[in-house]
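> sharing a model that was predicted from the sequence below.
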Amino acid sequence: MLTVPIRQLGEPERAAVQRILDADPYAGAQIAERVAAHGLNWWRSDGRIYGYDPGRRVESIIWSGAHLVPVGATPPAVAAFADLLGSEPRICSSIIGRAEAVLDLWDRLSATWGPARDVRPHQPLLVTDRSPLVPGDPAVRLVRPGEVDQLFPAAVAMYTEEVGVSPLQDDGGRGYRRRISELVKGKRAYARFVGDQVIFKAELAIITRRTTQVQGVWVHPEYRGRGIATAAMTAVVNDALRRVAPTVSLYVNDYNTAAQRVYQRCGFVSAGAFATVLF
């Protein structure tokens, strides 16, 4: 009998998926949040989860949606995922996850899905489970619902600087503004204001029972080099650990040495490396 090692997973495989996500709670955070919210019925969310099952046990999974996210992906699993995905048109805007799996996957898919707009092969993954030893900035706080108009330009500037394209280009920014508004409403967005201007911002983009992943960390260009980022990030970490999750995680571009120094001062330690392929 021919055994097909890749199959779409549903609710009967919930325990198997959770086992893989728990084995790597940082790389699997994005999927874990969606599974907790929507389960494994793909039509209730914005993507599908495929499992690599060469025998009687699911060994690796991959999320296929707006982003492609492999978790626990061994080389045989990556090869099998690439065979499946390479036969279909690309729907994702990025591939993200553990560096070795992402780069192997992209090497196999690039001939049919390429070219990529950018490949970031080494992004340190950092984690902390304790309050930083440095004082936090008391001016950093959660953004209030009535302050989305002030936060949005800073979020657009951060996104454009980080990703290399503007979030306004497809729909005038309506979808991105909706996402920012949701983060504010969910008490996931932090900022420091000087008057009506945001000079620091960060968001808890992902929340699971194991970790919360910080994204969108940004300091206004006029305030960079003044030493505000460490105290600001300390305030974010302290609130997230107290209120949201037992660990705080993030990943950073390897060329952003200034940010890495900030995170080191805030007590973050290495948990491996991510890679990102952007389309």
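On my side now, so go ahead.

> only C-alpha atoms from now on, for both contacts and neighbour counts.
Will do.

> skip the chain neighbours and tell me the closest residue to residue 262.
residue 230 (5.2 Å; C-alpha to C-alpha, 6 or more residues apart in numbering).

> check which helix or strand covers residue 112.
For residue 112, the host element (DSSP states H and E) is helix 99-113.

> report the angle between the helix or strand following that helix and helix 99-113.
Downstream of helix 99-113, the first helix or strand assigned by DSSP H and E is strand 118-128. For strand 118-128 against helix 99-113, the angle between stretch directions is 160 degrees (axes from the mean of the first three to the mean of the last three C-alpha atoms, to 10 degrees).

> okay, buried residues for strand 118-128 please.
119, 120, 121, 122, 123, 124, 125, 126, 127, 128 (16 or more other C-alpha atoms under 10 Å).

> assign the residue nearest to residue 262 to one of the three secondary structure states.
The three-state assignment at residue 230 reads helix, by DSSP: H, G, I helix; E, B strand; the rest coil.

> ok, back up a step: of the buried residues of strand 118-128, which pair is most distant in space?
Spatial extent of these (C-alpha to C-alpha) is set by the pair 119 and 128 at 26.5 Å.

> let me see the ranges of the helices in the stretch 151-279 of the chain.
Taking DSSP state H, counting those that start in this stretch as the criterion, the stretch 151-279 of the chain carries its helices at 174-185, 228-243, 257-265.

> single out the most deeply packed of these.
Among those, ranked by average contacts under mean count of other C-alpha atoms under 10 Å, first place goes to helix 228-243 (a mean of 21).

> so which residues make contact with it?
The contact list for helix 228-243 (C-alpha atoms under 8 Å, 6 or more residues apart in numbering) reads 129-132, 134-138, 140-141, 190, 192, 200, 202, 212, 219, 247-248, 262-263, 265-266.

> you'd agree residue 121 is up against residue 276?
Yes - using C-alpha atoms under 8 Å, residue 121 makes contact with residue 276 at a distance of 6.5 Å.

> and for the two, which residues touch both?
residue 99.

> follow-up on the earlier one: which of the contacts of helix 228-243 are buried?
With burial judged by 16+ other C-alpha under 10 Å, the buried subset of the contacts of helix 228-243 is 129-132, 136-137, 140-141, 190, 192, 200, 202, 212, 219, 247-248, 262-263, 265-266.

> quick one: residues contacting residue 129.
241, 246, 247, 248.

> so it versus residue 249, what's the distance?
As judged by C-alpha to C-alpha, to the nearest Å, residue 129 and residue 249 stand 9 Å apart.

> shared neighbours, the two?
What both residue 129 and residue 249 touch, as defined by C-alpha under 8 Å, 6+ apart, is an empty set.

> show me what the helix holding residue 112 is in contact with.
Defining contact as C-alpha under 8 Å, 6+ apart, one finds that helix 99-113 is touched by 70, 73-75, 78-79, 81-82, 85-86, 89-90, 95-96, 116, 121-123, 273-277.

> put this next to the previous one:
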Amino acid sequence: MTQTTTRVLEPSDLDAALEVLGRDPVANAFVTARVQVAGLDPWRLGGEMWGWYADGILTSLCYAGANLVPICAGPEAVRAFADRARRAGRRCSSIVGPSEPTARLWRLLEPSWGPAREVRAHQPLMVTDRPAEHVTPDPGVRRVRKNEVDILMPACVAMFTEEVGVSPMAGDGGLLYQARVAELIGSGRSFARIEDGKVVFKAEIGAATSKACQIQGVWVDPAYRGQGIAAPGMAAVLRYALEDVAPVVSLYVNDFNAPARATYRRVGFEETGSFMSVLF
């Protein structure tokens, strides 16, 4: 009979956790990047990493921080993670991950954690490993400089509010969000086209490992939408990502955002899977 158990992982479990994360380097890029930088110490990681063991072997993970993220989790592991999450109470602002385990996790948690503010059940995961073939990169898209945080912030706030439905400036006045924006700029992973001191297009490489990276925060100023700016901008960011960051580039997008999905396909991204997000 299979013996199973769950527990909070410790720093000594790092190699085993990285082995699980490495089973799907694209889908797990966000969590893998955090673990590679911070290890498994909850204070540095910004949350706990739960492990599910079958016969003493670590087979599944769940990151429990600002997001709750199931990783390589089958039905039994999801059930165990849901039990632990229910006992702990909701401390996250979202549940996000591959559609199937995330949907299963939410079905188990909804009676005690619901209702959600919004459920996005199908967010296509799009991937490419080559530069755009049919779109010329915008030469005006470049890395944002460290002294341009104040120029970039209004665009980041607008993007976040439009995408998530709440302002990142709520609560702490935006201190954590501004620190994250500055961190991405400082690491050379924030890109924009800036005209007359105003951001026209922007995107970031939000998560990066040696095997894969993930583009996020794609935004075009509403006054410039419909003018063909997004595809060349994305082609430029994709070129930077492949040349400087990782051999595979991914992103995930809301299924109802038809213009964005069409733009990403033009640049060469292909849909390879699906994510789900539950927003609180």
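Alright, I've got the coordinates. Small disclaimer: the values here were computed from a predicted structure and weren't measured.

> now the TM-score, please.
After superposition, the two chains reach a TM-score (TM-score structural alignment, normalised by the length of structure 1) of 0.97; 279 aligned residues with a C-alpha RMSD of 1.4 Å.

> thinking again about what came up before, which of the contacts of helix 228-243 of structure 1 fall in strands?
Among the contacts of helix 228-243 of structure 1, the residues falling in strands (DSSP state E) are 141, 190, 192, 200, 202, 212, 219, 248.

> what residues are up against the closest residue to the fourth one other than its chain neighbours?
Counting by C-alpha to C-alpha, 6+ apart, residue 200 of structure 1 lies nearest to residue 219, which is 4.5 Å off, once chain neighbours are set aside. Each residue near residue 219 of structure 1 by C-alpha under 8 Å, 6+ apart is listed here: 199, 200, 201, 229.

> over in structure 2, see which of the contacts of residue 129 of structure 1 survive.
Comparing the contacts of residue 129 of structure 1 with structure 2 on both residues aligned by TM-score structural alignment, their matches' C-alpha atoms under 8 Å, the contacts found in both are 241, 246, 247, 248.

> count the residues that sit near the closest residue to residue 189 of structure 1 other than its chain neighbours.
Nearest non-adjacent residue to residue 189 of structure 1, counting by C-alpha to C-alpha, 6+ apart: residue 203, 4.4 Å away. Counted with other C-alpha atoms under 10 Å, the neighbours of residue 203 of structure 1 add up to 24.

> residue contacts, residue 203 of structure 1?
183, 188, 189, 190, 214, 215, 216, 217.

> could you rerun that using 10 Å?
Contacts for residue 203 of structure 1 (C-alpha atoms under 10 Å, 6 or more residues apart in numbering) come out as 142-143, 155, 180, 183-184, 187-191, 212-218, 236.

> ok, now residue 166 of structure 1?
Contact partners of residue 166 of structure 1, counting by C-alpha under 10 Å, 6+ apart, are 156, 157, 158, 159, 160, 172, 173.

> could you identify the most distant pair in the residues you listed?
Taking C-alpha to C-alpha, the two most distant members of these are 158 and 172; they sit 16.3 Å apart.

> those two - which one has more neighbours?
Legend: neighbour count by other C-alpha under 10 Å for residue 158 of structure 1 and residue 172, higher for residue 158 (21 against 11).

> distance of residue 36 of structure 1 relative to residue 210 of structure 1?
Distance from residue 36 of structure 1 to residue 210 of structure 1, by C-alpha to C-alpha: 12 Å.

> sorry, back to before: now the ones in strands among the contacts of helix 228-243 of structure 1 in JSON lines, please, with extra columns for distance to residue 166 of structure 1.
Below are these laid out as JSON lines (distance: C-alpha to C-alpha, whole Å):
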{"residue": "141", "distance to residue 166 of structure 1": "26"}
{"residue": "190", "distance to residue 166 of structure 1": "21"}
{"residue": "192", "distance to residue 166 of structure 1": "23"}
{"residue": "200", "distance to residue 166 of structure 1": "19"}
{"residue": "202", "distance to residue 166 of structure 1": "18"}
{"residue": "212", "distance to residue 166 of structure 1": "25"}
{"residue": "219", "distance to residue 166 of structure 1": "18"}
{"residue": "248", "distance to residue 166 of structure 1": "27"}
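
> from those residues, pick the one nearest residue 148 of structure 1.
Distance to residue 148 of structure 1 across those (C-alpha to C-alpha) is lowest for residue 190, with 11.3 Å.

> wait, that closest one touches residue 151, no?
Yes - the pair residue 190 of structure 1 / residue 151 is scored as a contact, 9.4 Å apart, by C-alpha atoms under 10 Å.

> okay, and the common contacts of the two?
Common contact partners of residue 190 of structure 1 and residue 151 (C-alpha under 10 Å, 6+ apart): 143, 144, 184, 198, 200, 201.

> so who does residue 263 of structure 2 touch?
228, 229, 230, 231, 232, 234, 235, 269.

> tell me which of these you also see in structure 1.
Using both residues aligned by TM-score structural alignment, their matches' C-alpha atoms under 10 Å, structure 1 keeps these contacts from these: 228, 229, 230, 231, 232, 234, 235, 269.

> residue 272 of structure 2: neighbour count?
A count of neighbours around residue 272 of structure 2, defined by other C-alpha under 10 Å, yields 12.

> ugh, typo on my part, it should be residue 31 of structure 1
So residue 31 of structure 1, with other C-alpha under 10 Å, has 26 neighbours.

> with residue 57 of structure 1 instead?
Considering only other C-alpha under 10 Å, residue 57 of structure 1 is surrounded by 11 other residues.

> for residue 249 of structure 2, give its distance to residue 32 of structure 2.
Going from residue 249 of structure 2 to residue 32 of structure 2 by C-alpha to C-alpha gives 14 Å.

> against residue 77 of structure 1, how distant is the counterpart of residue 160 of structure 2 in structure 1?
Aligned counterpart of residue 160 of structure 2 in structure 1: residue 159 (TM-score structural alignment). Applying C-alpha to C-alpha, the value for residue 159 of structure 1 to residue 77 of structure 1 is 32 Å.

> which of the two has more neighbours?
The neighbour count for residue 159 of structure 1 versus residue 77, taken as other C-alpha under 10 Å, is higher for residue 77 (25 against 19).
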